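# Output the structure for:
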Amino acid sequence: MPAFKTLDDLTDLSGKRVLLRVDLNVPVKDGKVTDTTRIERVAPTILELSGKGARVILLAHFGRPDGKAVPSMSLGPIAGVVESVLDHRVDFAADCIGEAAREAVAAMDNGDVLLLENTRFHADEEKNDRGFAEALAKNGDIYVNDAFSAAHRAHASTEGLAHLLPAYAGRTMQAELIALEKGLGKPTRPVVAIVGGAKVSSKIDLLKNLVKKVDALVIGGGMANTFLAARGIDVGKSLCEHDLAVTVNGIEAEATAAGCALVLPVDGVVAREFKANADSETVDVTAIPADAMMLDIGPKSVASVNAWISKAHTLVWNGPLGAFEIPPFDAATVSAARHAARCTSEGLLVSVAGGGDTVSALNHAGVAESFTYVSTAGGAFLEWMEGKPLPGVDVLEA
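Prediction:
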């Protein structure tokens, strides 16, 4: 793993202005935050810095305002939620640079926490403009990045600042990088990857990278239909990207060449309509009725997946095995997730999972807390799995 400095390398923080990049891009409905997970993840770093007497200045983005000040994307209302999660006062400044930011920072005492307005209200943030990064840096002595979920973007607040101030990884970033190293960097073998979701087209780079790194690759969800169809199996009305047959056959060939077992479903749960508790039946994948669609993998396939999980010492999971949002098509995902959680709890497995639907699926199965690490980073987690460089991580290398 590349060497990077952490909070352990920071000694005297009293009175130091710490620019802390966090991810506060939380879901909001009707003006209310519906999930505080990302705030809870960064709370330990904020409180540790504050507890050591630092003046903690939070940098974050919210939504896609495209470089304009959009009132509905202000971080102002989020400040109160952060305050509630931390149980610590959080002040707010109406801009992240300029006079508003400078005055708010100047008014801080040791241990205070200040949230600056949405960095993306400035177009130069996403351009990683050096002048904008310098304007941010004026308010800090130290830079700490605790936003792994934004680390795949080379923006001023995620990459540019690290060139201008002494740079460190926060506790969440540190935990994420350690978990990812255990997952694919230097994993304990055998390594099994589960990749599900709707479309192969969105995960071609991911699949091509994984077949070279894992011992077995389990394909589930709508993606499995595309693999089955490429083998000449009629998948009826199942979600399927028939035009990707050549691509999928190429991935199969790469898997064979790399000695990676490709695990596809042998049976599936099919229905004529996509709705909760629709009439369904379990059939062999070679016997999917022409007017039906496969919405989950079947019990024989689940047994195979669970057998691979039992063999594994490391599991990397991205994407559900079926349409887990609607019963009974959540059965396979729930069964495999609970089996992986059991193996993890017994000390037999290192389990690393991530990606939006994956987190929802593991929460649905009630096992997110039992995995070794569940990443809340969507795009960054995927790009890491694809083997792509992450600018916000690379710049922290000591």
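# C-alpha from now on. contacts and neighbour counts both.
Fine.
# Return the distance of Ser304 relative to Val218.
10 Å (CA to CA, to the nearest Å).
# and those two? which has more neighbours close in?
Each of Ser304 and Val218 has its neighbours counted (other CA atoms under 10 Å); Val218 has more, 21 against 17.
# Wasn't that one part of a strand?
Yes: per DSSP: H, G, I helix; E, B strand; the rest coil, Val218 lies within a strand segment.
# one more, for comparison:
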Amino acid sequence: MFKTLKDLEIDGKTVFIRCDFNVPIDEFGNITDDRRIRSALPTIRYCIDRDCKVVLASHFERPEPGKFEEKYSLYPVYKRLDTLLKIKKELYFDDSKSGEVISKRALELFEKLEPRDVLLLENLRFDPGETKDDLEFAKQLSQFGEFYINDAFGACHRKHASIHAIASLYDKEHKGAGFLLAKEVNFFHKVLENPSRPFVAVVGGSKVSGKLEALNRLISKVDKIIIGGGMAFTFLKAQGYEVGNSLVEEDLIDEARTIMYKAKKNKVKFYLPVDVVVAPEFSDHTTVKYLPSQEIPEEWMGLDIGPASTRLFREALNDAHTIMWNGPMGVYEMEKFAKGSIKMSHYIAESHATTIVGGGDTADVAARAGDVDEMTFVSTGGGASLKLIEGEELPGITALES
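Below you'll find the predicted structure:
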């Protein structure tokens, strides 16, 4: 098992913290959801309180390596962090727009750091070495800290230099997990290994292929599975229904049948939408109909679960003691097709169960529905949380343990 921040003797040292500040930003450069920044604050403040010199690093989106683009700069994160952190000392940021992570200016700022000062580096992905897991780039990053702390759960499933290669440069006494990362891993492990029952998994999203391993593992863990989103149509097709132009992964129809068979064999109740919101095209201005799942017209496509499905799913959630939700129920980005996802979010939030929300789109739905504060736990990592559910080892975690 990895060490956590509290297990390390960091007092008065320089600490390099890998954060996940990959936050949504609108067309005007304003941060629309700062939960990931807020989630990192306990780890940062803990280091500041111990008179550390703190260096923060994160990726943001997918810029072209080696080229500075204003829209991919961490400058908006720096401004928000400055507001949230409220430190009496300095928060520094290299705003030279050089396109370099380890720029001359960044090194100058690092040299002048005093205890309790904080330096935020520019977007790690501006350097080609980050996504290549380049050891040389990792060595350059390691000069910013006697200790390495990984608090970027949302990026732990990626084998990148600041997540994976850099950890190999520190021994176990000088590397560990931040509070957020430790909390995420412990929470998922506890829920999957020893949940309060009935344990219900609500699984949505567009494709079965992205959730195949998770579904296969959940069947042996849960008491009920509720399926929504585009992936439901592959299961409906596997049951012999005609689904029109709805999204179907033809090559996974047999796999869908196998999953339903395993559920029946394990006495896991398996719920699919009984009605859907259908439209002739994927558009905000199109005509919509509410139809039973068996009656989707040939040229139409299902884009959300219908009202009867939401009522059915609500009944299925009524006795739940643990609910794990990963994936929206429809194309929630469009208002016409968002009702199913929003209602499911409300139902999950209103339940008396322990509720775990996977990151990414699922967390976005919960935020849009105004339910985040009502959930027991909202993960900061969609892809990483899915890999944990699948039982896969995350490169970021194994690197801390080795």
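# now stretch 177-187 of structure 2: which residue numbers in structure 1?
Matched against structure 1 by TM-score structural alignment, stretch 177-187 of structure 2 falls on residues 169-179.
# Any buried residues in that stretch, and which?
Ala169, Gly170, Arg171, Thr172, Met173, Gln174, Ala175, Glu176, Leu177, Ala179 (16 or more other CA atoms under 10 Å).
# Quick check: the fourth one touching Glu40?
Right, Thr172 of structure 1. No: the pair Thr172 of structure 1 / Glu40 is not scored as a contact, 10.0 Å apart, by CA atoms under 8 Å.
# Next, the distance between the ends of stretch 236-244 of structure 2.
11 Å.
# Then stretch 238-246 of structure 1?
The straight-line separation of the ends of stretch 238-246 of structure 1 (CA to CA) is 19 Å.
# tell me how far that stretch is from the chain's mean position?
From the chain centre to the centre of stretch 238-246 of structure 1 is a distance of 26 Å (CA atoms, centre = their mean, to the nearest Å).
# Among the buried residues of stretch 169-179 of structure 1, which ones are in helices?
In helices, judged by DSSP state H, the following of the buried residues of stretch 169-179 of structure 1 are found: Arg171, Thr172, Met173, Gln174, Ala175, Glu176, Leu177, Ala179.
# Look up how far Val393 of structure 1 lies from the fifth one.
If you measure Ala175 of structure 1 against Val393 of structure 1 using CA to CA, the figure is 13 Å.
# For the counterpart of Pro389 of structure 1 in structure 2, give its distance to Ala40 of structure 2.
Under the alignment (TM-score structural alignment), Pro389 of structure 1 maps onto Glu393 of structure 2. For Glu393 of structure 2, the distance to Ala40 of structure 2 under the criterion CA to CA works out to 23 Å.
# Looking at the two, which one has more neighbours?
When neighbours are counted by other CA under 10 Å, Glu393 of structure 2 and Ala40 differ, and Ala40 comes out ahead with 23 against 13.
# In this structure the more buried one contacts Leu180, no?
Yes: Ala40 of structure 2 lies in contact with Leu180 (CA under 8 Å); the separation is 6.6 Å.
# Identify the residues contacting stretch 182-201 of structure 2?
Residues outside stretch 182-201 of structure 2 that contact it (CA atoms under 8 Å, 6 or more residues apart in numbering) are 4, 151, 153, 218, 221-226, 317, 319-326, 379, 385, 388-389.
# which residues in the stretch 301-402 of structure 2 form helices?
307-317, 339-350, 361-368, 382-390, 395-401 (DSSP state H, counting those that start in this stretch).
# so how many other residues sit close to the counterpart of His152 of structure 1 in structure 2?
Under the alignment (TM-score structural alignment), His152 of structure 1 maps onto His157 of structure 2. Neighbours of His157 of structure 2 under the rule other CA under 10 Å: 23.
# who touches His157 of structure 2 in this structure?
Gly383, Ala384, Lys387, Leu394, Pro395, Gly396.
# The closest residue to Leu136 of structure 1 other than its chain neighbours: neighbouring residues, count only.
Nearest non-adjacent residue to Leu136 of structure 1, counting by CA to CA, 6 or more residues apart in numbering: Ile97, 5.8 Å away. By other CA under 10 Å, 21 other residues sit near Ile97 of structure 1.
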